[in-house]
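Engineer: Could you work out the structure for the sequence below:
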Amino acid sequence: MSAYLDGRPGRGAYAFALAIVAVPLALALFGPLFAGAPDPRATSFTLGGGHWLGTDFVGRDVWRQILLGGRPVVLTALAATALAYLVALPIGLTAALTHRGRLEELLIRPLDILLAVPSLLLILLVATVFTPGAAGLAPLVALANIPDAARLVRAAAAEAASRPAVEAMRLQGETWWRMGVGYVGRSILRTLAADAGIRLTGVLYLVATAAFLGVGVAPDAADWAVMVDRNRTGLFVQPWAVVVPALLIVALTTGSNLLFDAALDDGGRAERKNGRAERKNGRTERKKGKWT
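Structural biologist: Purely as a prediction, here's the structure:
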């Protein structure tokens, strides 16, 4: 965010990403506060009649459904992403830090089995057995993302876990938390940030697709993905009921990814700037030592 405020080169990227993601996020967070009461007299697939975006397939005001439908998508995606990392981080860090092959195999091989199953197929298989409600969709999507996230954490942490500093901490009897999170975890933050932007986009896709297929969401729920699915039969009669929620989902996924990319670019510029300053200071100190 500092690049956006200080006028450094990342300002334009931040501004563009924020402009894209601000609208769907604002609607998701504050939309239900302004939704108002439904109109019981409205008819299906109509334009006008006091409804400036028309009505949907059962006669509900489209604008009201848009105000109500963003919060489930956003909260489910954020919860699923957080749950995936909450499980994947300790698994990946432990696999990278351990010197015991059996423990690493025990942690990673079951995830390889899940990784071999396509994410959407895994969600559909579990959903047919347990029939999850709206609250169960986030754990399902998280389950589909844990194997890939854990393997990424393990691969990113392997180099840092093999450094002499980690071996010295192990010999000194430091706790796993100090080694795994305090040192190795901090060394892979940029990798995790880059993955978070891509993973959040994938999670939003899975959440929207699951809702589109009716997994964990009622067919008449106020949900952007459900709106696209249920109103597509009247696309040429009432296009706004499909186009607007679809564009909001696209803006949310694209804007989130661009925002993470802008943050990473800004962080990289800051690191390069600090590196140049350190090298300049080193040359200055060497010159002073030479002439004294």
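Engineer: switch to C-alpha atoms for all contacts and neighbour counts from now on
Structural biologist: OK.
Engineer: Find the centremost residue of this protein, please.
Structural biologist: Leu200 (1.9 Å; Cα atoms, centre = their mean).
Engineer: and that one, what does it touch?
Structural biologist: Contact analysis of Leu200 by Cα atoms under 8 Å, 6 or more residues apart in numbering lists Ala77, Leu78, Thr81, Thr253, Ser256, Asn257.
Engineer: swap in Ala210?
Structural biologist: For Ala210, the contacting residues are Leu120, Ile123, Gly216, by Cα under 8 Å, 6+ apart.
Engineer: pretty sure Val237 is touching Phe45, no?
Structural biologist: Yes: with contact defined as Cα atoms under 8 Å, Val237 reaches Phe45; the gap is 6.7 Å.
Engineer: and these two? which has more neighbours close in?
Structural biologist: Phe45 (24 against 13; other Cα atoms under 10 Å).
Engineer: roughly how far apart are the more buried one and Gln65?
Structural biologist: Phe45 sits 14 Å away from Gln65 when distances are taken as Cα to Cα, to the nearest Å.
Engineer: Report the distance from the helix or strand hosting Ala19 to the chain centre.
Structural biologist: Per DSSP states H and E, Ala19 falls inside helix 11-30. Mean-position distance between helix 11-30 and its chain equals 15 Å (Cα atoms, centre = their mean, to the nearest Å).
Engineer: so Ala13 touches Leu264, yeah?
Structural biologist: No: contact criterion Cα under 8 Å: Ala13 and Leu264 do not qualify, at 11.0 Å.
Engineer: residues near Leu78, how many?
Structural biologist: 16.
Engineer: Report the spatially nearest residue to it, omitting neighbours in sequence.
Structural biologist: Once flanking residues are discounted, Leu78 sits nearest to Leu200: 7.4 Å by Cα to Cα, 6 or more residues apart in numbering.
Engineer: another one to check against the first:
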Amino acid sequence: MTVLALVLVGVPLVLALAGPLLAPLLGGGGPSPGALLPPGPGHPLGTDALGRDVLGLALTGGTTVVLLTVGALALTYLVGVPLGLALAAATRHRVAALSQRLLDLLLVLPSLLVLLVLAGTGRRGIGWLLAAAALVQLPAVVRLVRGAAAAPARRVALETMALSGEPWWRIHLLETGRFVSGAVLVDAGTRAVLVLTLLSSANFLGVGLPPDTVDWAVVIEQNTASLFLAPAALLVPAVLLISLAAGANLLVDRIADRTGAAS
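Structural biologist: The predicted structure is shown next:
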């Protein structure tokens, strides 16, 4: 299962990271003689509805998928981890509880609804897409970090450090941050699949990246009506996205099982 997970996640990742460099060497992305052409010389996977080489799209369309997913996750944890640690260390419990309840309001909002509202109000682009994806993940991350930091097993250690004169930031940010890092890493692996699914769904629905962007999900959206005329244009990016999500999810499960993090 570990080998299967590595293969499932490794192939899309290699294509996403090295594909733009391999495309010229493999002949992908060359000039197209027309749209919806079957596989042939110079276009081993045929062309899509816009006349683009499907092999070139497969090799170059994963870069935005990986970069946007990593960017949204980084933004989520850069905000969520310090905020969760601060709420766990707050002495005014009512203020901390009120802050958490305000964040929890985002949990009841469907993720795609937030993206649809942004698109409907004209707020499109990579910046808005990253901010929206990070925002809908923020409450769960803050709740996780706050719960892990406030574990009863940590109270004695925190009290000991406070009595020894350690500064507040070292106790509640540095040392407690190290304590919750294991839970955060496991959560990041699982949340990467959620963010990947959210961003891909947004691009597939046309509310994410611009339609001229070479992205696997955007390519799927542009070729939904061409399944029987040019199946590779739809199935190749779809299989790559499914492989990336399934492999990442399976790999996280295997890591959690081996490290005991799942329990």
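Engineer: Buried subset of the contacts of Ala210 of structure 1 as a PyMOL selection?
Structural biologist: Buried residues among those (16 or more other Cα atoms under 10 Å), as a PyMOL selection:
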select buried, resi 120+123+216
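Engineer: of the contacts of Ala210 of structure 1, which stay in contact in structure 2?
Structural biologist: Of these, the ones still in contact in structure 2 (both residues aligned by TM-score structural alignment, their matches' Cα atoms under 8 Å) are Leu120, Ile123, Gly216.
Engineer: show me where the stretch 1-150 of structure 2 has helices.
Structural biologist: Ranges of helices within the stretch 1-150 of structure 2 are 2-26, 54-60, 63-89, 93-104, 111-120, 126-149, based on DSSP state H, counting those that start in this stretch.
Engineer: Pick the most buried one from those.
Structural biologist: helix 54-60 (a mean of 27; mean count of other Cα atoms under 10 Å).
Engineer: Please pull up the equivalent of Thr46 of structure 1 in structure 2.
Structural biologist: Here Thr46 of structure 1 is matched to Leu37 in structure 2, going by TM-score structural alignment.
Engineer: so what's its match up against?
Structural biologist: Neighbours of Leu37 of structure 2 in contact, by Cα under 8 Å, 6+ apart: Gly46, Thr47, Asp48, Gly51, Ala230.
Engineer: same thing with Arg199 of structure 1?
Structural biologist: With contact set as Cα under 8 Å, 6+ apart, Arg199 of structure 1 has these partners: Thr81.
Engineer: Under the alignment, what does it map to in structure 2?
Structural biologist: So Arg199 of structure 1 corresponds to Arg191, using TM-score structural alignment.
Engineer: Mean deviation, the helix or strand containing that match versus structure 1?
Structural biologist: In this structure, Arg191 of structure 2 is located in helix 176-204 according to DSSP H and E. Following the fit onto structure 1, the mean deviation recorded for helix 176-204 of structure 2 is 1.4 Å by mean Cα distance after the TM-score superposition for structure 1.
Engineer: Next, the angle from that helix to helix 126-149.
Structural biologist: Here helix 176-204 of structure 2 points in a direction 140 degrees away from that of helix 126-149 (axes from the mean of the first three to the mean of the last three Cα atoms, to 10 degrees).
Engineer: Buried ones in helix 176-204 of structure 2, by neighbour count?
Structural biologist: 176-177, 180, 184, 186-204.
Engineer: and after that helix, which helix or strand comes next?
Structural biologist: With DSSP H and E setting the assignment, the helix or strand that follows helix 176-204 of structure 2 is helix 216-222.
Engineer: can you tell me what part of structure 1 that next one aligns to?
Structural biologist: Against structure 1, helix 216-222 of structure 2 falls on residues 224-230 (TM-score structural alignment).
Engineer: Pro237 of structure 2 corresponds to which position in structure 1?
Structural biologist: Using TM-score structural alignment, the equivalent of Pro237 of structure 2 in structure 1 is Pro245.
Engineer: cool, and Gly247 of structure 2?
Structural biologist: Alignment note (TM-score structural alignment): Gly247 of structure 2 maps to Gly255 of structure 1.
Engineer: Val117 of structure 2 too?
Structural biologist: So Val117 of structure 2 corresponds to Leu125, using TM-score structural alignment.
Engineer: distance of that match from Leu140 of structure 1?
Structural biologist: From Leu125 of structure 1 to Leu140 of structure 1 the distance is 10 Å (Cα to Cα).
Engineer: By residue count, tell me the biggest helix in structure 1.
Structural biologist: For structure 1, the helix with the greatest residue count under DSSP state H is helix 240-291.
Engineer: Which strands or helices does it pack on?
Structural biologist: With contacts defined as 3 or more Cα pairs under 8 Å, 6 or more residues apart in numbering; DSSP states H and E, helix 240-291 of structure 1 has these neighbours: helix 11-30, helix 62-97, helix 189-212, helix 224-231.
Engineer: could you dump those to TSV with distance to Arg154 of structure 1?
Structural biologist: Shown next, in TSV, are those (distance: least, Cα to Cα, whole Å):
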stretch	distance to Arg154 of structure 1
helix 11-30	30
helix 62-97	4
helix 189-212	11
helix 224-231	34
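Engineer: Provide a list of residues in contact with Thr81 of structure 1.
Structural biologist: Counting by Cα under 8 Å, 6+ apart, Thr81 of structure 1 makes contact with Ala142, Asn145, Arg199, Leu200, Val203.
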